[in-house]
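K.L.:
The sequence and its predicted three-dimensional model are supplied below.
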Amino acid sequence: MSTTPRRTVLSRGSWPEAQRIGEILRKETVGGALLVVATVLALIGANSPLADAYAGLRDTVVGPHVLHLDLTLGEWAADGLLAIFFFIAGLELKREFVAGDLRDPRRAMVPVLAAVGGMAVPAVVFTVVNSGGGDALSGWAIPTATDIAFAVAVLAVISTHLPTALRTFLLTLAVVDDLLAITIIAIFYTDRLDVVSLLGSLAAIAVFGVLVQRRVRTWWLLIPLAVVAWALMHASGVHATVAGVLLGFTVPVIRSQAAGGPEAGPGLAEHFEHRWRPLSAGFAVPVFAFFSAGVTVGGFSGLVDSLQDRVALGIVAGLVVGKTVGILGATALVSRFTNARLDGSLSWWDVFGASLLGGIGFTVSLLIGELAFGAGSVRDEHVKVGVLTGSLIAAVLATIVLRLRNRTYRKLYEQEQLDEDGDGIPDVYQRPAT
């Protein structure tokens, strides 16, 4: 009989990590609200007498022809502003695996495998729905992405005291999801490749990396280098947002020994994250949403017509069913085959609710849809309807499930805030792990 102690799946983690996750989610809540507002404005603009003005603004060309930078405002939002979003994602992921709780491979395994399952199953669902559909299969990756800003906005509306372990799980899953999505974009949605431009971009990223590793923070050096890296990546044919992730990976997480080492305070990655997250969540992503979510629905009949396209149906099924089955299933398999048990304060209904939240796809899903079918095409319009419909259904179902557990969450929240010894650290984080 095995005496190997069982470890915990989705355990609470450390207090510093809980503080950091809480701070990130508070900022994402504001960004999520702005994202919702931008989406509503885009839908109003595209389905009102302002439709021509909206389309004219989105399609206005700005920029020099050099390096193919004569782009429409919509393309600038997708290729340029989202690079900031993915830069933050790169910083977050490196921070998690270098200095966060997920530097322990056993803790990292759960959200990483959940993210993989949450991308693989929706892709399979989309492919099954569109089997025999010709070019429709090029959109297989659309339902694979989770939009953390929208998910957090839903949490804010629910007003639930979601347990720290689930919040950490959801955020980390979404960050890993973003990394996998940008990898898919780089590999499967690159039609042409200019090797010289690509090498130039990588060289600029390398110089940027050398400077930040030496703790250089001089903006007039780093920002021009980042812009050059982005522009050359764009000219190479690889999606320009890839440069954002690679730049984020170069930034050191831990302070140098000369500066006092890990105990001396936050490193350069956290410094950059504080500086750039407000721009990403408060401006870059909402502007992208404004230019990308403006689908002309054409009333109820138009909505029905769009959803008759198997591409839209595959997206809805992938986001609602595929995401939930993939995330929940991967987490259950980890628990089943690694001698692990779910944290005693949680139930599988909580994981089910978080998995439904993972089906809220938006930012990256819309981006992949544009790359798969071409911005402004009929199929791209159907993609937008599918993404919005699937995300809405997932949000409603997640709201129902998590609201039913809200009383339990409130009790857990009160326990997590209890600090009887007055040392500033809740007592629950000072108990020995079980």
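P.N.:
Sure, I can see it.
K.L.:
going forward, measure contacts and count neighbours with C-alpha atoms only.
P.N.:
Noted.
K.L.:
Quick one: list the elements packing against the helix or strand where Val210 lies.
P.N.:
In this structure, Val210 sits in helix 195-213 according to DSSP states H and E. Packing partners of helix 195-213 (3 or more CA pairs under 8 Å, 6 or more residues apart in numbering; DSSP states H and E): helix 219-236, helix 241-250.
K.L.:
Repeat the analysis, applying 7 Å as the threshold.
P.N.:
On a contact count with 3 or more CA pairs under 7 Å, 6 or more residues apart in numbering; DSSP states H and E, helix 195-213 meets helix 219-236.
K.L.:
Which neighbouring elements make contact with the helix it packs on?
P.N.:
helix 195-213, helix 241-250.
K.L.:
between those, which one is nearest to Ala108?
P.N.:
Nearest to Ala108, of all the helices and strands packed on helix 219-236, is helix 241-250, at 17.7 Å by CA to CA.
K.L.:
now for the helix or strand following that closest one, which elements pack on it?
P.N.:
The helix or strand immediately downstream of helix 241-250 is helix 268-279, counting by DSSP H and E. Secondary-structure packing of helix 268-279 (3+ CA pairs under 7 Å, 6+ apart): helix 82-98.
K.L.:
In addition, the following structure is provided for comparison:
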Amino acid sequence: MAKILLSNATILTMDDKGTIYDKGYLVIEDEQISEIGPQESLEALGGLEGYEVLDCTDKIVMPGMINCHSHMSMIVYRSLADDMPDRLNRFMIPLEDRTRTIEMVEDGTYYAAAEMLMGGITTVVDQGGEVEVQAKVFEDIKMRGVLSETISSRNFAETFQKSKDFLANWSNHALVTPSITCHAPYSVENEHIVASHRLAREYDVLMQMHLAEMVYEFSESKKHYGVGPVQRLDSLGVLDEKFLGAHLCLASKPDLEIVAKRQAKVSYNPGANSKAAKDIAPVVDMHLLDIPVGLGTDGPMSSNSLNLFGILGLAARLQKLRYMDRSAFPCELVVRMATIEGAKAIGLENKIGSLERGKLADVIIIETESVNMMPIYDYYATIVYSANASNVETTIVNGEIVVLNKHLISKNLQDLRKNMLLHHKTISKVAEQLYVEIEEKYDLSQKLNY
């Protein structure tokens, strides 16, 4: 039985009232938060003998962050072809087709999970492959995940069956929450989208999909279906309160009105969107329509980093730039998007996302002694614009300490790195061949922003 006491902490609860304890305590019993409050009321509790005590003097305690969109196993490809036009179709898909193995998925997932846990992310929504292998990684490394097999029409029978098996085998797990992913409107046919949605509703789980992300996604949709991708999905009846759309950086105002009407959710991924020169998602408009929006890093090949702290500041800056409004996207809102609003986007707000009695104990402790953290006048501004992943000192998931004093303790990091790098030679060889093929086939001077 886990019994942990965090004392003398600055606690950002992220509850509905925005409660902050400048000097407070938090008690964890088993997997739950059992008590939280101002430090002066701690003595009145009594009966705290035998607790592991973490002194959080000059430290910030907040909910573990939620990464609402990623492709973790692709970390093995990080830093390849970053400046290539149309990289997805020309390079990423062929590379994965030629190199991916079950061992690669496992090793990549372990290493990506380590990076996220050490950077304060306790929950990730991942669109992957070989999902049951990934689920076992999450169970072993002790991270919370909303996981899925990525369904596409080119291998529908296989990926749909894997999705069904995953839902049957991993329901009601403490750390792993199954979901359904259709890759994107341009890669999944109508009948397959409908079948996937039907399966998601049968099991009452989240359905994920890349949406309103690519320029050609709109032209192809209008060519084949007469409407844009958001309208197309709406006509199929798959947009609902348990639908999470990744990106929507090219969504129009009418598109967003449909999303709001259907009570669907969005993951905002500014790192990957800006790196791929797509567009700045209209998130201020989403908020005006009361659309729940979480934050995502996207995959470590798309944004190259699984550091959600970097996304916080970028998300705010880009929204201010898009709307030419310095007051847009205030810091508290950004932190809420990384915590409780992210939880709402994935339907887990009753379990995680804020520090409250009875909620699951997903908690991070941020040190403030590093040179980048002082002085502090505004806690939220410090987290959004000053903090980074290296300031995370302790990470607790489901009541268990998995990172302590900036060291991963749930697994050996050196072993995870060694295993992940076993694939480097194979990937490098295939990548070099792909570069040659692409240069022979395409005019790389042509500007294509996807």
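P.N.:
Arrived safely. On a predicted model such as this, the values are computed, not experimentally measured, just so you know.
K.L.:
Quick TM-score on the pair, please.
P.N.:
For this chain pair, the superposition-based TM-score is 0.29 by TM-score structural alignment, normalised by the length of structure 1; 204 aligned residues with a CA RMSD of 7.1 Å.
K.L.:
Go through the helices and strands packed on helix 219-236 of structure 1 and pick out the most buried.
P.N.:
Most buried of those by mean neighbour count (mean count of other CA atoms under 10 Å) is helix 241-250; its value is a mean of 24.
K.L.:
Start and end of stretch 148-157 of structure 2, how far apart?
P.N.:
15 Å (CA to CA, to the nearest Å).
K.L.:
Mind listing residues that contact the helix holding Val210 of structure 1?
P.N.:
Residues from elsewhere that reach helix 195-213 of structure 1, judged by CA atoms under 7 Å, 6 or more residues apart in numbering: 222, 225, 228-230, 232-233, 235-236, 247, 250-252.
K.L.:
So for stretch 415-430 of structure 2, what gets flagged as buried?
P.N.:
For stretch 415-430 of structure 2, burial by neighbour count (16 or more other CA atoms under 10 Å) applies to Leu416, Arg417, Asn419, Met420, Leu421, His423, Ile427.
K.L.:
For Thr363 of structure 1, state which of the contacts of helix 195-213 of structure 1 is nearest.
P.N.:
Once CA to CA is applied, the member of those that ends up nearest Thr363 of structure 1 is Trp230, at 19.2 Å.
K.L.:
what separates the closest one from Arg403 of structure 1, distance-wise?
P.N.:
43 Å.
K.L.:
Specify which residue of these two has the higher count of neighbours.
P.N.:
Trp230 (27 against 18; other CA atoms under 10 Å).
K.L.:
Pretty sure that one sits against Leu246.
P.N.:
No - contact criterion CA atoms under 7 Å: Trp230 of structure 1 and Leu246 do not qualify, at 10.2 Å.
K.L.:
Top of the contacts of helix 195-213 of structure 1 by number of neighbours, please.
P.N.:
Neighbour counts for the contacts of helix 195-213 of structure 1 peak at Ala229, which has 30 neighbours (criterion: other CA under 10 Å).
K.L.:
got a list of what that one touches?
P.N.:
So Ala229 of structure 1 contacts Ser201, Leu202, Ala204, Ile205, Ala243 (CA under 7 Å, 6+ apart).
K.L.:
how about 8 Å then?
P.N.:
Gly200, Ser201, Leu202, Ala203, Ala204, Ile205, Ala243 (CA atoms under 8 Å, 6 or more residues apart in numbering).
K.L.:
Looking at the residues you listed, which is nearest Thr164 of structure 1?
P.N.:
Nearest to Thr164 of structure 1 out of the contacts of Ala229 of structure 1 is Ala243 (CA to CA; 31.7 Å).
K.L.:
Could you check what's spatially nearest to that closest one, not counting adjacent residues?
P.N.:
Trp230 (5.5 Å; CA to CA, 6 or more residues apart in numbering).
K.L.:
Looks like the one you found contacts Val245 (just checking).
P.N.:
No - taking contacts as CA atoms under 8 Å, Trp230 of structure 1 lies outside contact range of Val245: 10.5 Å.
K.L.:
Just the helices from the stretch 51-200 of structure 2, written as ranges.
P.N.:
87, 93-99, 102-118, 131-141, 156-170, 190-203 (DSSP state H, counting those that start in this stretch).
K.L.:
One more: the stretch 201-350 of structure 2?
P.N.:
Using DSSP H, counting those that start in this stretch, helices in the stretch 201-350 of structure 2 cover 215-225, 229-236, 253-261, 270-275, 283-288, 308-323, 331-337, 340-345.
K.L.:
which one is Lys265 of structure 2 nearest to, not counting chain neighbours?
P.N.:
Leu244 (4.7 Å).
K.L.:
And that neighbour, how far from Arg198 of structure 2?
P.N.:
Distance, Leu244 of structure 2 to Arg198 of structure 2, by CA to CA: 15 Å.
K.L.:
higher neighbour count, the two?
P.N.:
Higher neighbour count among Leu244 of structure 2 and Arg198: Leu244, with 30 against 15, using other CA under 10 Å.
K.L.:
in the helix ranked longest in structure 1, what counts as buried?
P.N.:
Longest helix in structure 1 by number of residues, with DSSP state H as the criterion: helix 15-46. By 16+ other CA under 10 Å, the buried positions in helix 15-46 of structure 1 come out as 15, 17-18, 21, 24-25, 27-36, 38-46.
K.L.:
next structured bit after that helix?
P.N.:
In N-to-C order, the element after helix 15-46 of structure 1 by DSSP H and E is helix 51-58.
K.L.:
tell me which residues in that next one are buried?
P.N.:
Applying a neighbour-count criterion of 16+ other CA under 10 Å, the buried positions in helix 51-58 of structure 1 are Ala51, Tyr54, Ala55, Arg58.
K.L.:
what's the following helix or strand after that helix?
P.N.:
strand 61-62.
K.L.:
who touches both of Trp230 and Val245 of structure 1?
P.N.:
By CA under 8 Å, 6+ apart, the residues touching both Trp230 of structure 1 and Val245 are Ala83.
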